[in-house]
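Participant: starting from these lines, generate the structure:
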Amino acid sequence: MTVIVRDLRPDVRADTEGFARVRRLALPFILFTPESIAYDAAHMHPDAHYRPLVAEEDGEIIGTAQVHLAHESREPGQGNLNVYVHPGRTRRGAGSLLVRAAEEYLASVGATRLFAWVLDEPGNRAFAERHGYRSSRSAHFLRLDLANGTLPPLQDPPPGVELRTGADFADDPRPLFELDAETMSDEPSDIAYEFTDYEAWLEETWRHPLLSPELTSVAVVDGRPAAFSAARTDGGTRYGTVMTGTARAFRGRGLAKLAKNHSLHRARTAGYTEAFTGNDAGNDPMIAINKWFGYEICGTEVRHVRELG
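Facilitator: The predicted structure follows:
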């Protein structure tokens, strides 16, 4: 049985289904669908040089890699490769083949430093170290049982604050882009990001097939979005918040918590049974907020870094 590595064919349903299946098994805390896999391949910014790879054994996709440059970084040459193998198909060489192909490709498009998320398990961390990666920051995955858990009661917005949904900004989402860009730039990260490309945000975020404008909540003050909780869904029973944040001028007023609570309640009413989110392991205030909602840590990833050359 021979394992080969090749490019994902985003227009072939068997490929996108295989990619999504491996990711769901290896990383069940993040939402993936065949449609989202195909969309990412078609709509990532050209400067990202995005190249999804698969490892295949006897016609079965057993490993995946998302490979791209961090084109929004203030420092050029930052590359990302995230490799995941089917848990029942490990020790066949798929992971090493994917890493090698990803590294060679990233080097060819100008990467000098590589970043990879690795599940915080002894075997995975040892794999990363054998390939020359050193550990850096870590992040937690959190899960909330929407079907059987108890959410905090809904609260009315304070005076001067209005709650809207992302769908209310369908005609002009630029204010949400500006809020997203400001909050993302303050997120803890190994890479310093600067989000200035509105058209790219529309393609990669706003029009993404997993985004749910109806479940995205926005706290508005004086007509300006002040805080938000952006929601994604998989079209089934799984819901995730991919970003919750507050503009700097409005922090300390509980607006992000208010927005997220309303989003979670609407998600439960809509029939979603599981909620997922993620936090940098050092972001104690946000971890405390999510535990207040009832989230529990269900997994941890460690960022690993390798310098090329």
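Participant: from here on, just use CA atoms for contacts and neighbour counts.
Facilitator: Will do.
Participant: give me the buried positions along stretch 123-142.
Facilitator: For stretch 123-142, burial by neighbour count (16 or more other C-alpha atoms under 10 Å) applies to 125, 128, 133-135, 137-142.
Participant: hmm, T300 and S138 touching each other?
Facilitator: Yes. Applying C-alpha atoms under 8 Å as the test, S138 and T300 come out as touching, 6.9 Å apart.
Participant: where exactly do the strands run in the chain?
Facilitator: With strands called from DSSP state E, the chain shows them at 3-7, 53-57, 60-69, 78-85, 113-119, 134-145, 161-165, 217-221, 224-233, 238-246, 274-280, 296-307.
Participant: same list, the ones you listed, but as JSON lines with distance to H265 please.
Facilitator: As requested, these are exported to JSON lines (distance: least, C-alpha to C-alpha, whole Å):
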{"stretch": "strand 3-7", "distance to H265": "40"}
{"stretch": "strand 53-57", "distance to H265": "37"}
{"stretch": "strand 60-69", "distance to H265": "33"}
{"stretch": "strand 78-85", "distance to H265": "32"}
{"stretch": "strand 113-119", "distance to H265": "30"}
{"stretch": "strand 134-145", "distance to H265": "12"}
{"stretch": "strand 161-165", "distance to H265": "13"}
{"stretch": "strand 217-221", "distance to H265": "11"}
{"stretch": "strand 224-233", "distance to H265": "12"}
{"stretch": "strand 238-246", "distance to H265": "12"}
{"stretch": "strand 274-280", "distance to H265": "11"}
{"stretch": "strand 296-307", "distance to H265": "17"}
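Participant: following up with a second sequence; could you model it the same way so I can compare the two?
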Amino acid sequence: MTVIVRDLRPGVRSDAEGFARVRQLTLPFILFTPESLVHDLTHTHPDARFRQLVAEEDGEVVGAAQVGLAHESTEPGQGFANVYVHPERTGRGAGTLLARTAEAHLSAVGARTSYAWVLDAPSNRAFAEHRGYTASRSAHFLRLDLANGALPPLRTPPPGVELRTGADFADDPRPLFALDAETTRDEPSDIDTEFADYRAWLDGTWRHPLFSRELTSVVLVDGRPAAFSAARTDGGTRYGTVMTGTARAFRGRGLAKLAKNDSLHRARAAGFTQAFTGNDSGNGPMLAVNKWFGYDICATEVRYVRELG
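Facilitator: Below is the predicted model of the structure:
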């Protein structure tokens, strides 16, 4: 039985479904669908040199990888290569071939460094370390039982503060782009990121098939967007917040809690039963906020790094 690695074909439904199946088995804490995977492939900025790879054995997709350049990084040459293998198909060469192909691509497009997220399990960490990767920071996946959990009660915003939804910005989402860009710059990360391309943000965030404008909550202070909680849904019963943050001038006033609580309550009312999110392990303030909501850590992943020769 021979394993081959090739690019995902966006026009072939079975490719996207196979990729999604592997991702769902290995990372059930992140929302994605075959449609969202194809959107990511076809709408990621060209400067990212982004590829989605599949490992195929006897016509079945048994592994997948996402690889590209962190084109929004303030430091050129930063790449990423995240590899996933079907849990029942490990040890047969798919992971090694995917990683080798991904690293060759990064070297060919000028990357000097490869970053990889690895689930915190002995076999996964050993695989990364065998390939010369060194452990860096870690991050947690968190889950909340929306159907049976007890959310904090909704509270009336104080004077001068107003709650809106992302849908209220349909005519001009640029203020949300500015808020997202400011808060993302302060996120703990190995790679400093700066959002400067509004058109790319529209494609990658605002028009993403999983993004829910209706469940995204925005806090206005004196008419200015000050905090938000961006929501995604998978078309079923799963909901996730992919970014919750507050502009620097408005921090320390509980506005992120206000936004996220509003979004969570509306998600539960809409029939969503599970809520997911993720936080860097060094992001103490946001971990405390999510603990206050009742989230539990359900998995941890470790960021590994390797200098490419």
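Participant: quick one: TM-score?
Facilitator: Taking TM-score structural alignment, normalised by the length of the first structure as the basis, the two superposed chains have a TM-score of 0.99; 309 aligned residues with a C-alpha RMSD of 0.6 Å.
Participant: any idea which of the strands of the first structure gets closest to L258 of the first structure?
Facilitator: strand 217-221 (7.8 Å; C-alpha to C-alpha).
Participant: contact partners for the residue sitting nearest the centre point of the second structure?
Facilitator: With distances taken as C-alpha atoms, centre = their mean, the second structure has V242 as the residue nearest its mean C-alpha position (6.3 Å). V242 of the second structure sits next to 229-232, 277-278 when contact means C-alpha atoms under 8 Å, 6 or more residues apart in numbering.
Participant: ok, of those, which one's closest to G110 of the second structure?
Facilitator: Among those, and counting by C-alpha to C-alpha, the member closest to G110 of the second structure is G278, at 29.8 Å.
Participant: measure that closest one to N290 of the second structure for me?
Facilitator: With distances taken as C-alpha to C-alpha, to the nearest Å, G278 of the second structure is found 9 Å from N290 of the second structure.
Participant: N124 of the second structure now?
Facilitator: From N124 of the second structure to N290 of the second structure the distance is 27 Å (C-alpha to C-alpha).
Participant: repeat for V85 of the second structure
Facilitator: Distance from V85 of the second structure to N290 of the second structure, by C-alpha to C-alpha: 30 Å.
Participant: these two: who's more crowded?
Facilitator: Per other C-alpha atoms under 10 Å, whichever of V85 of the second structure and N290 has more neighbours is V85, with 26 against 21.
Participant: surely that one meets G63?
Facilitator: Yes. Using C-alpha under 8 Å, V85 of the second structure is in contact with G63, at 4.1 Å.
Participant: so what sits against both of those two?
Facilitator: 22, 94-95.
Participant: most neighbours of all the residues you listed, which one?
Facilitator: A94 (27 neighbours).
Participant: quick check, that residue in contact with E60.
Facilitator: No. At 11.7 Å, A94 of the second structure does not count as touching E60 under the criterion of C-alpha under 8 Å.
Participant: contact partners for the aligned partner of R134 of the first structure in the second structure?
Facilitator: Superposed on the second structure with TM-score structural alignment, R134 of the first structure falls opposite T134. Residues counted as contacts of T134 of the second structure (C-alpha under 8 Å, 6+ apart) are 128, 304-306.
Participant: what's the spacing between T134 of the second structure and W117 of the second structure?
Facilitator: On the measure of C-alpha to C-alpha, T134 of the second structure and W117 of the second structure end up 11 Å apart.
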